[in-house]
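Participant: show me how the following folds:
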Amino acid sequence: MSVTVRFCGAAHTVTGSCYLVRTDAGHLLIDCGLFQGQKTLKELNYGAFPFHPSDIDAVLLTHAHIDHSGLLPKLVKEGFRGRILATRGTIDLCSYMLPDAGSIQEQEVLALNRRNATRGRADVTPIYTQADAVAAMRAFQAIDYETWTDVIPGVRARYWNAGHLLGSASIEIEIAGEGRGGAPLRLLASGDIGPDAKLLQPDPQAPAGFDYVISESTYGDRIRERTTPELRRERLAADVRDAAAADGALLIPAFAVERTQELIVDLVALMELGAIPPAPIFLDSPLAIRATEVFRQHAASLDTSVDVGRLLASPHLHFTETVDESKSIARLTGFHIIIAASGMCDAGRIRHHLKRWLWNNHATVLLVGYQAHGTLGRFLQDGVKAVRIQGEEIRVAARIRTLDDYSGHADGSEIARWISARRPVARGLFLVHGEDAAISGLAARVAERILPSAKLFEPLLDDVYELTTAVPTPLDVAHRRRLAPEAVTRLDWHNEMSELMLDINARIEQAADDRARGVIVRRLRRALAD
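Facilitator: As a prediction, this is how the structure comes out:
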């Protein structure tokens, strides 16, 4: 018997989650997510899969976030004919999120092709369309938590609530051993693990005793300040009061699903308590508006101590679904709150609001989620003085704040406790879904107290391991890598080019006179000629 796992995404990066498990009986995927962040990574979304979609017999989907589900329509479009197994909450969210992703791709490609036409460049096509995403939903099949489901011959799976998102799951996989008495191979894929004191979601659950665990490590090197629901609201209230005192817009880039609903619940509650000044809250995201309705429908499965339905129907909350409604917000002055996707500022309506407000020192940008390497949100978080948005240079004068309390991910100590509770882990722990520092930090924490370092593995993109050996055995895949390892972890030339353009403009503006500016231009020309 041979069982292998190939890490087709989320390897030394936090997006593109996709793990291919091959057995003698068939092939299955755990997740099939979209790459986000720097352009070199995002270009993988347009290329061929590192497998034939028609060879995949089933997909086990941990949750609905696009970095875990976003390439499923492409998978179906290119020949996958099996089942996509997911919880009911995940399916309900995907029914909105995947068509929305297809629509965004169509719109972005349309705009890009207009620019390409003026530059004499060839047209590009979207990764998939809204219609492709709608068609892919027919492959979904709902399964219940904590119930065994046969996936392919000799393989069964059981889903456990991961406490990360409505419908999120850690997936327990059991692969039958050879012969009548052969012990099964047991594998657990964490998905994304929710933190302690998460609003709306329960604590993560899963059994113990595995041969292998595949664990996320998004915040593996970080320990957050202790939080409770009360402390979280106090910290949010302090940031909101500061933004109100500045008398400008408070922009909150937020993922449309769950992060947005959590923020609305807390903002409305704080306004009702008088802890922050009442102000209009604009939910400027068609997807977030639809997701909010899904949360209302699933309110009974959420935290029963919070009246989710009532708070999400507050008169303070205004839905701006159409483009014209969204544009009308730009006419507002004074303090108001805008929540818009995307959470990393790399797409969606938030970019238009950032263009409108980033240069204004009365505005505040509150980052409430993970900002991946190479995204606009990460550059803002790192304190850049200027950014480029849709080809325009924007000076950053707004105050940039970060509030980690709304993260959907466990921090390093919480992940380590989750891993510890899965023991014994007989053969190996794979650390994925994290950048270099996060993986290294979590590995050091785990090796110190939980598992010996010989059982820890940090797979690179497209690494393949044989799982039936006493310890996981890496197979030679150098010839099959889509990207060199360093291309995954460092800023690419697109980022460097944007930074260079900003630096050139800054130097020219700082020059004493036209003669000095001319000297800079001539030096640049000579450098280009070398």
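Participant: going forward, measure contacts between C-alpha atoms and count neighbours the same way
Facilitator: OK.
Participant: can you list contacts of stretch 338-355?
Facilitator: 37, 104, 249-256, 260, 281-285, 288, 330, 367-372, 375-378, 389, 394 (Cα atoms under 8 Å, 6 or more residues apart in numbering).
Participant: what about that stretch, how long is it end to end?
Facilitator: Taking Cα to Cα, to the nearest Å, the first and last residues of stretch 338-355 lie 13 Å apart.
Participant: so how far is that stretch off the chain centroid?
Facilitator: Here stretch 338-355 is found 15 Å from its chain centre; the criterion is Cα atoms, centre = their mean, to the nearest Å.
Participant: ok so, going back, just the buried residues from the contacts of stretch 338-355, in PyMOL please.
Facilitator: Applying 16 or more other Cα atoms under 10 Å to those, the buried members can be selected in PyMOL as follows:
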select buried, resi 37+104+249+250+251+252+253+254+255+256+260+281+282+283+284+285+288+367+368+369+370+371+372+375+376+377+378+394
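Participant: and the nearest residue to Ser314 once chain neighbours are set aside, how far is that from Leu456?
Facilitator: Closest residue to Ser314 apart from its sequence neighbours, by Cα to Cα, 6 or more residues apart in numbering: Val268 at 7.0 Å. Using Cα to Cα, Val268 is found at 44 Å from Leu456.
Participant: now do the contacts for the nearest residue to Val425 once chain neighbours are set aside.
Facilitator: Spatial nearest neighbour of Val425, excluding adjacent residues (Cα to Cα, 6+ apart): Phe210 at 5.0 Å. Residues counted as contacts of Phe210 (Cα under 8 Å, 6+ apart) are 185-188, 422-426.
Participant: can you put those residues in TSV and add distance to Asp150?
Facilitator: As requested, the contacts of Phe210 are arranged in TSV below (distance: Cα to Cα, whole Å):
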residue	distance to Asp150
Leu185	15
Arg186	14
Leu187	15
Leu188	16
Arg422	23
Arg423	25
Pro424	25
Val425	23
Ala426	24
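Participant: please provide the structure for the following sequence as well, for comparison with the first:
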Amino acid sequence: FYEERSEYKDELKDVMVYIDSPMATSATEVFRRNAQVFDDETKDYILRGDHPLDFKNLKFTRTSEESQALNFDPSPKVIIASSGMCEAGRIKHHLKHNLWNPKSSIVFVGYQAPGTLGRSIANGDKNVTVLGEKIHIEAEIYNLEGFSGHADRDGLLEWLSGFRKKPARIFLVHGEEDSKKDFAAYVKKALGYNCTVVEGDSEYTLSKNAVVTVEDYNNEIVSPESLTRIKNKISAVHDDLETILYNTHLAVGGNLSPEQLTEINNTILALEKYTFSLGSAVAKEA
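Facilitator: Got it, this is the predicted structure:
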């Protein structure tokens, strides 16, 4: 963001960002521990020292007391809270304390299902009930659909295109009815697959027409394509280590904190352990 809009850097440098969701906190830790599966763009950011899940103003709140205290702190801040459709969780308390305030902004970054509180707010309703209290909305409301974690039309089609064998059934469940119908027509035209558009509460009986044997599964695991992917991953790890070693030389003599040095040392020990494990696995006889 700052690379394209540097004029905001000084204005936002002291604004705290709070992740106010125990589940999101735990999920973030999972992502932090598995950075190897990030896309190339994100890996490049991390290797340059710009980790998207770890910056100086980021704070995680786990306890309900920490969450409640955010609403009594008047300083500007960004609060990221669940649930996304505002039906439960800590977001309801934040809405109760901020929807009436014209200085507040409520930003939706995902789909809001019909009948939910989030849908009512996003649609522009000016009066809602939150935790039994009627609230007149004065806050600014925004909907940034581009931040959704779901794949878009092309992403879904790419995923469907990856099946070696035509799927027996395809059900379109999540999304607006018109969007699901349009996507079903798009899939039919692009891939020739018929999709079932699920409307409301529906029931379907599934039948199993084929059985995959263990032998078939094992043959796919040791295919030439799988071995090539493994070699490419090892080569990519080697290149990333070269970049890290270069950055380490630049950082020598810098202002590294004791915490940073401890984290680096622990990571190196883990890397050493897994390096020996990889070597052992490669050398092991079949």
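Participant: can you give me the TM-score here?
Facilitator: The TM-score (TM-score structural alignment, normalised by the length of the second structure) is 0.60; 202 aligned residues with a Cα RMSD of 3.2 Å.
Participant: ok so, going back, Throw the contacts of Phe210 of the first structure into a markdown table and include secondary structure, thanks.
Facilitator: Shown next, in a markdown table, are the contacts of Phe210 of the first structure (DSSP: H, G, I helix; E, B strand; the rest coil):
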| residue | secondary structure |
| --- | --- |
| Leu185 | strand |
| Arg186 | strand |
| Leu187 | strand |
| Leu188 | strand |
| Arg422 | coil |
| Arg423 | coil |
| Pro424 | coil |
| Val425 | strand |
| Ala426 | strand |
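Participant: most neighbours among those, please name it.
Facilitator: In terms of neighbours by other Cα atoms under 10 Å, the contacts of Phe210 of the first structure top out with Leu188 at 26 neighbours.
Participant: middle-most residue in the first structure, spatially?
Facilitator: Asp67 (4.9 Å; Cα atoms, centre = their mean).
Participant: that residue: which element?
Facilitator: helix 66-69 (DSSP states H and E).
Participant: what range in the second structure matches that helix?
Facilitator: Helix 66-69 of the first structure corresponds to no residue of the second structure when matched by TM-score structural alignment.
Participant: likewise for stretch 136-147 of the first structure?
Facilitator: If you align by TM-score structural alignment, stretch 136-147 of the first structure falls outside anything aligned in the second structure.
Participant: pick out whichever of Val268 and Leu456 of the first structure has more residues nearby.
Facilitator: Val268 (24 against 19).
Participant: check which helix or strand the more buried one maps to.
Facilitator: Assigned by DSSP H and E, Val268 of the first structure falls in helix 259-273.
Participant: which other helices and strands contact that helix?
Facilitator: helix 229-246, helix 286-297, helix 308-311 (3 or more Cα pairs under 8 Å, 6 or more residues apart in numbering; DSSP states H and E).
Participant: quick one, which of those helices is packed in tightest?
Facilitator: Most buried of those, by mean neighbour count (mean count of other Cα atoms under 10 Å): helix 286-297, with a mean of 20.
Participant: against which helices or strands is that one packed?
Facilitator: Against helix 286-297 of the first structure (3+ Cα pairs under 8 Å, 6+ apart) you get helix 88-119, helix 259-273.
Participant: relative to Ala300 of the first structure, which of the ones you listed is closest?
Facilitator: helix 88-119 (12.0 Å; Cα to Cα).
Participant: what's the matching range in the second structure for that closest one?
Facilitator: Using TM-score structural alignment, helix 88-119 of the first structure pairs with nothing in the second structure.
Participant: now the strands for the stretch 151-286 of the second structure?
Facilitator: 171-172, 196-197 (DSSP state E, counting those that start in this stretch).
Participant: quick check: Ile214 of the first structure touching Arg186?
Facilitator: No: judged on Cα atoms under 8 Å, Ile214 of the first structure makes no contact with Arg186 at a distance of 11.4 Å.
Participant: what sits against the residue lying closest to Ser498 of the first structure once chain neighbours are set aside?
Facilitator: Nearest in space to Ser498 of the first structure, with sequence neighbours left out and distances taken as Cα to Cα, 6+ apart, is Arg388 at 7.0 Å. Counting by Cα under 8 Å, 6+ apart, Arg388 of the first structure touches 394, 498, 502.
Participant: which secondary structure state does the first one sit in?
Facilitator: The one in question is Ile394 of the first structure. Assignment for Ile394 of the first structure (three-state DSSP): strand.
Participant: map it onto the second structure.
Facilitator: Match for Ile394 of the first structure (TM-score structural alignment): Ile135.
Participant: need the winner for burial among the helices and strands packed on helix 286-297 of the first structure.
Facilitator: helix 259-273 (a mean of 20).
Participant: let me know the next secondary structure element after that helix.
Facilitator: strand 281-283.
Participant: ok, residues contacting that next one?
Facilitator: 289, 316-320, 336-340.
Participant: what range in the second structure does it sit on?
Facilitator: Against the second structure, strand 281-283 of the first structure falls on residues 17-19 (TM-score structural alignment).
Participant: the matching stretch vs the first structure, average distance?
Facilitator: Stretch 17-19 of the second structure, aligned to the first structure and superposed, deviates on average by 1.6 Å (mean Cα distance after the TM-score superposition for the first structure).
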